[in-house]
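**Q** Fold the following and give me the result.
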Amino acid sequence: MLRTLDIRDVLLIDHLRLDFQSGLNVLTGETGAGKSILLDSLGFVLGWRGRAELVRSGAEQGEVIAEFDLPADHPAIAILQEAGLPVGDELLLRRVNTADGRKTAWVNDRRVSGTVLRDLSETLVELHGQHDDRGLLNPRGHRQLLDEFAGHGSALSDLRVLWQARSKAAKALAQAETQFAAMRSEEDFLRHAVAELDKLDPQPGEDAELDATRRRMQGAEKIRDDLARAFGILGMDGAEGAMSDGMRWLDGIAGDADGQLDEAIAALGRAVTELGEATHAVERVLDNLDFNPSELEAIEERLFAIRGLARKHGVTPDDLGNFAEEMRTRLGTLDAGEGDIARLRKELKDADAAFTAAANALSDARKDAALRLDQAVMGELAPLKMERAVFTTALEAAEPGPEGIDNVSFTVATNPGAPSGPLAKIASGGELSRFLLALKVCLSRETTGVTMIFDEIDRGVGGATADAVGRRLARLASDGQVLVVTHSPQVAALGAHHWHVQKSVNDQGQTLSKVMPLGTSERIDEIARMISGDTITDAARDAARALLSAQ
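**A** Alright, predicted model coming up:
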């Protein structure tokens, strides 16, 4: 509910603070007094499109502040939370327009964009009137209004889930078919690559191991001959044999040398032992270097094959194994692709059938609800002196979507036999206002926590019809808040709170608009003025009292 509206330096207003109440708030005043300025100011702070220049002449900037009460379940809270704005039981909107055209907005003292303001405004205020292109006159919202009237919220939630499942199934099928088509185009390559890789069967680390073995074999060929010559010189046919013979000779004559050869024999024995160990070490190396030349050739051929295949596929030799597994997986996917696509097609068919059944059921429910809404609106039109008009909620087939398969539009025919068409194009100003009021009365039970504003919705009507308009506005306001700009004394008399808008010239020659709350006696005079014009007669006051007492 709109609690206060504070306006500074906007058009003809220097400073004005209005404290609104729940129920029906009426604003009256002579034509040109500035009633539209209040709506322009409220629209400005809510981020609506409006006049380009709002700053009062001579002022540096114009400012509007609007304060709303927010119950705990108000839909504006979700918008505040999503935008990271403070949340409480009050909502403070502030917007400034500088003389050079710059506009800045705050919500609960935090800077925000115009988009956030407009999103909030959708949950805070409804404007109804001849130029209402945001609400009931906007065909894009008619389906939602019909669903709210019929209480289709649960069915819509279920339908959105089914649509998401259908969309997910369609996307999965499309991706699978695209991948399958791409893989089918490279099937020959995949099969050849997998066969080639499977035949070679490269192992992780094999390239480095083969390369080391090859280098060792290639080095062995260079040193083997020298090792063999060294082994021959050191072995029994060489130094080791000669030293052994020398020891035998010395041993044979040692007894005759009186111990003089003992030291030589001992040293020679140690040398023979060391030489033997060296000979055996050289022999072991020779044994390790003993290989079949064809083995080196085989190693080189496999090493070249691994490296050639790696270059062919643009991977490192160590990654060939992983690449082979990837190729096998792709080939397996290709082989299983037709089965997967068949399964995905069935899933899409089932999801589509479930969605279609639910969408058809909702469409049937909408048709029933449309008839009920038409009857309800027609029942409201008769007291508004439009009993000959015909209101129809038209349903047409639409492209399937998360909201179903229907387009919904409200159409009217102002006279029997006349062609029907959109509200805004068929009805005149006064008729349009009454159509909107009748429709809003029928839809109002679905409105929660929204301030409704009716801008001269009683235009072109008077007498009993104006009284019917006023009573319906009062009914709308019984559980909420309604602001109505009116020229009708019958409507004004039904207001729970009355505001008078007037224009005057101050001592400096400036024209300013003022808004005054009216007490009982002041209210009688204002309603009398609305009845009789500039000259307020006693008869007009009596008529005003009669209107007020009849409420």
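**Q** make it CA atoms for all contacts and neighbour counts henceforth
**A** Fine.
**Q** Could I get the contacting residues of the most centrally placed residue in the chain?
**A** Closest to where the C-alpha atoms of the chain average out (CA atoms, centre = their mean) is Glu82, at 11.2 Å. By CA atoms under 8 Å, 6 or more residues apart in numbering, the contact list for Glu82 is empty.
**Q** Where does Met236 sit: helix, strand or coil?
**A** Classification of Met236 by DSSP: H, G, I helix; E, B strand; the rest coil places it in coil.
**Q** How about it: what's its closest non-neighbour residue?
**A** Of all residues not flanking Met236 in the chain, Ala242 sits nearest, at 7.4 Å (CA to CA, 6 or more residues apart in numbering).
**Q** Show me which residues of the lengthiest strand in the chain are buried.
**A** The longest strand of the chain (DSSP state E) is strand 390-401. Applying a neighbour-count criterion of 16 or more other CA atoms under 10 Å, the buried positions in strand 390-401 are Val390, Phe391, Thr392, Thr393, Ala394, Leu395.
**Q** nearest to Asp73, of those?
**A** Within these, proximity to Asp73 (CA to CA) peaks at Thr393, which comes in at 30.6 Å.
**Q** My guess is that closest one contacts Val408. True?
**A** Yes. Thr393 is within contact range of Val408, at 6.9 Å (criterion: CA atoms under 8 Å).
**Q** that older thread, can you confirm the residue nearest to Met236 is in a strand?
**A** No. Going by three-state DSSP, the assignment for Ala242 is helix, not a strand.
**Q** Just give the number of residues close to it.
**A** Using other CA atoms under 10 Å, Ala242 has 15 other residues around it.
**Q** Please generate a structure for the following sequence too, so the two can be compared:
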Amino acid sequence: MLRALEIHDILIIDRLALDFRPGLNVLTGETGAGKSILLDALGFVLGWRGRAELVRQGAEQGEVTAVFDLPEGHPALAVLDEAGLPASRELILRRMNSADGRKTGWVNDRRASGEVLRRLSDTLVELHGQHDDRGLLDPRGHRAILDAYGGLEAERQAVRDAWRARAAADKALEAARLSLDAARAEEEFLRHAVAELRKLAPEPGEEADLDARRRMMQGAERIREDIAQASAALGYDGAEGAMANALRWLEGASDKAGGRLDPAISALTRAMAELDEAARGVADCLDALDFDPHELENTEERLFAIRGLARKHQVAPDDLAQFASDLGARLDALDHGAVEIGALEQASRKAAAAYDAAADALTAARRAAAKRLDAAVAAELAPLKMERAVFATEFETAPDGPDGRDTVTFAVATNPGAPSGPLNKIASGGELSRFLLALKVCLNQAQGGGVTMIFDEIDRGVGGATADAVGRRLRALAEGGQVLVVTHSPQVAARGGHHWRVEKSVRGDTTLSTVIPLLAEAREDEIARMLSGDTVTDEARAAARALLAG
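**A** I've put the predicted structure just below:
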């Protein structure tokens, strides 16, 4: 609900503060008094595109602040959360327009773009009037309006889910076909390369192992003779025999040496153990260097084969095994591609059939809702003195999409036998106003309201009983919510729960507009003025009292 609107230095308004209330809020005043300026100011703070120059002449900048009360779960809270803006039950929008044209907006004292303001406005306010191109008069929104009226969210969600599933199935099928076509284009290469790689069967890390083995074998002959001589020198005919003899001789003499040889015998014993370990290590090395000459040839052949294939396919030798696996997978896809594509084609057909069923169900539900809507609008048109007019929801087939395959347009015929056409092109000013009101009453009953509705001279061109019927419907529409109406009709003004008069005055060389809240007696005077003009007669006052009492 719009709770407050403050305007500073906008057009012919210097300072103005309005406190709006729930129910039907009525603004009246003479033509040119500035009623439309209030709507321009509200549209400005909501980010709507309107007049280019709003700043009052002589002022450096203009500013508008709007305060809304948000019930729990209001859609505006989700917009705030998505935009990263602070959210509370009170929403304060403020926007400034400098004299040089720069516009700056705030939401709850945080800077915000015009786009964020417009997204918020879609959840806060609906403007309805003869020049309304944002709501009911925009054919692009008629399908969504019908869906909301019919409560078709579940059917729409089913279509969206089926659309996504169909798109995913079609994408998978197309990818498989492209992959198969690419594989067929390189089939000869794949078969030759896979056969060659599978025959070689390279392993990760094998190239480094083969290179190390090759180097060892190439150097084995050069070092084997030295290692063999060292082995002989360590053996029984060398150091081992000499040390064994020395140990035997010392042990034989130790009994007569009085223990003086014991440390030498112990040291020699340890030395022989170390000597034995060294001899075993040298022997192991000799065994490792003992290889078949053909082994070196085979090692070199495999090493060169791995390196050659790696260069041929422009991959690192260690990546050759994975490359072979990848080529094998592509060849397997080629060999089994027809089977896979057949399965994907079946899945695509199944997804398409599911989408067709969901879209057909949504179309049927829309047509049923359209019949109810057409009947409801017809019932509303009769009290508005348009019982001979025809309202019809028309369908055309649209390309398949996530919201189904229907184009929905609200069409009207103002008289029996007259051709029907789009709502915004067939009806005259007064007729259009009543069509919009009847439609909005029906939609509001189905949707339960939730936004502040503004009607800008929607009663233009009607009077008498018809204007009274318009007023009564506006009052009913405002029950449990909030409606603002700018009107020249006394019958409509009399139905308001809260009434303001917009006045224009001249101070020196400056024209200013102001808004005055009207209580009982002042309200009677205003409605009498609307009935009789500048001169308010007793008869006009009596008629005003009758309207207010009715």
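**Q** TM-score for these two?
**A** The TM-score (TM-score structural alignment, normalised by the length of the second structure) is 0.88; 517 aligned residues with a CA RMSD of 2.6 Å.
**Q** Columns distance to Val116 of the first structure on top of the buried residues of strand 390-401 of the first structure, output as a markdown table?
**A** What follows is the buried residues of strand 390-401 of the first structure, written out as a markdown table (distance: CA to CA, whole Å):
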| residue | distance to Val116 of the first structure |
| --- | --- |
| Val390 | 39 |
| Phe391 | 35 |
| Thr392 | 35 |
| Thr393 | 32 |
| Ala394 | 33 |
| Leu395 | 33 |
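**Q** Go through these and say which is closest to Ala220 of the first structure.
**A** For those, the nearest to Ala220 of the first structure is Leu395 (92.5 Å; CA to CA).
**Q** Over in the second structure, find the residue span the top helix by length along the first structure aligns onto.
**A** Using DSSP state H to define each element, the first structure has its longest helix at helix 320-381. Residues 320-381 of the second structure are where helix 320-381 of the first structure lands when matched by TM-score structural alignment.
**Q** Same question for stretch 102-114 of the first structure.
**A** Going by TM-score structural alignment: stretch 102-114 of the first structure matches residues 102-114.
**Q** Distance-wise, check Ala181 of the first structure relative to Arg215 of the first structure.
**A** According to CA to CA, to the nearest Å, Ala181 of the first structure and Arg215 of the first structure sit 47 Å apart.
**Q** what does Glu30 of the first structure give?
**A** Noted for Glu30 of the first structure: a distance of 107 Å to Arg215 of the first structure, by CA to CA.
**Q** Please identify which of the two sits among more neighbours.
**A** Counted by other CA under 10 Å, Glu30 of the first structure and Arg215 do not tie: Glu30 has more neighbours, with 17 against 12.
**Q** wait, the more buried one sits on Gln502?
**A** Yes. Taking contacts as CA under 8 Å, Glu30 of the first structure lies within contact range of Gln502: 7.1 Å.
**Q** What sits closest to Trp48 of the second structure if chain neighbours are left out?
**A** Spatial nearest neighbour of Trp48 of the second structure, excluding adjacent residues (CA to CA, 6+ apart): Arg118 at 6.3 Å.
**Q** Buried residues, whichever strand or helix holds the one you found. List them.
**A** Per DSSP states H and E, Arg118 of the second structure falls inside helix 114-124. By neighbour count on 16+ other CA under 10 Å, the buried set for helix 114-124 of the second structure is Gly114, Val116, Leu117, Arg118, Arg119, Leu120, Ser121, Asp122, Thr123, Leu124.
**Q** Now tell me what touches that helix from outside.
**A** When contacts are defined by CA under 8 Å, 6+ apart, helix 114-124 of the second structure is touched by residues 1, 45-48, 75-76, 79-80, 83, 93, 105, 107, 450-452.
**Q** swap in stretch 155-168 of the second structure?
**A** By CA under 8 Å, 6+ apart, stretch 155-168 of the second structure touches 348, 351-352, 354-355, 358-359, 361-362, 365, 401-404.
**Q** Same check on stretch 221-228 of the second structure?
**A** Val282, Leu286, Leu289.
**Q** ok, and for it, which residues are buried?
**A** By neighbour count on 16+ other CA under 10 Å, the buried set for stretch 221-228 of the second structure is Arg224, Ile227.
**Q** just the strands in the stretch 401-550 of the first structure please.
**A** 404-413, 421-422, 451-455, 481-485, 497-505, 511-517 (DSSP state E, counting those that start in this stretch).
**Q** so which of those is the most packed in?
**A** strand 481-485 (a mean of 25; mean count of other CA atoms under 10 Å).
**Q** Tell me which helix or strand the aligned residue in the second structure for the residue nearest to the centre of the first structure sits in.
**A** Alignment note (TM-score structural alignment): Glu82 of the first structure maps to Glu82 of the second structure. Using DSSP H and E, Glu82 of the second structure sits within helix 75-83.
**Q** With the first structure overlaid, how far apart is that helix on average?
**A** By mean CA distance after the TM-score superposition for the first structure, the fitted helix 75-83 of the second structure averages 1.0 Å away from its aligned residues in the first structure.
**Q** I'm done for today, thanks for sticking with me.
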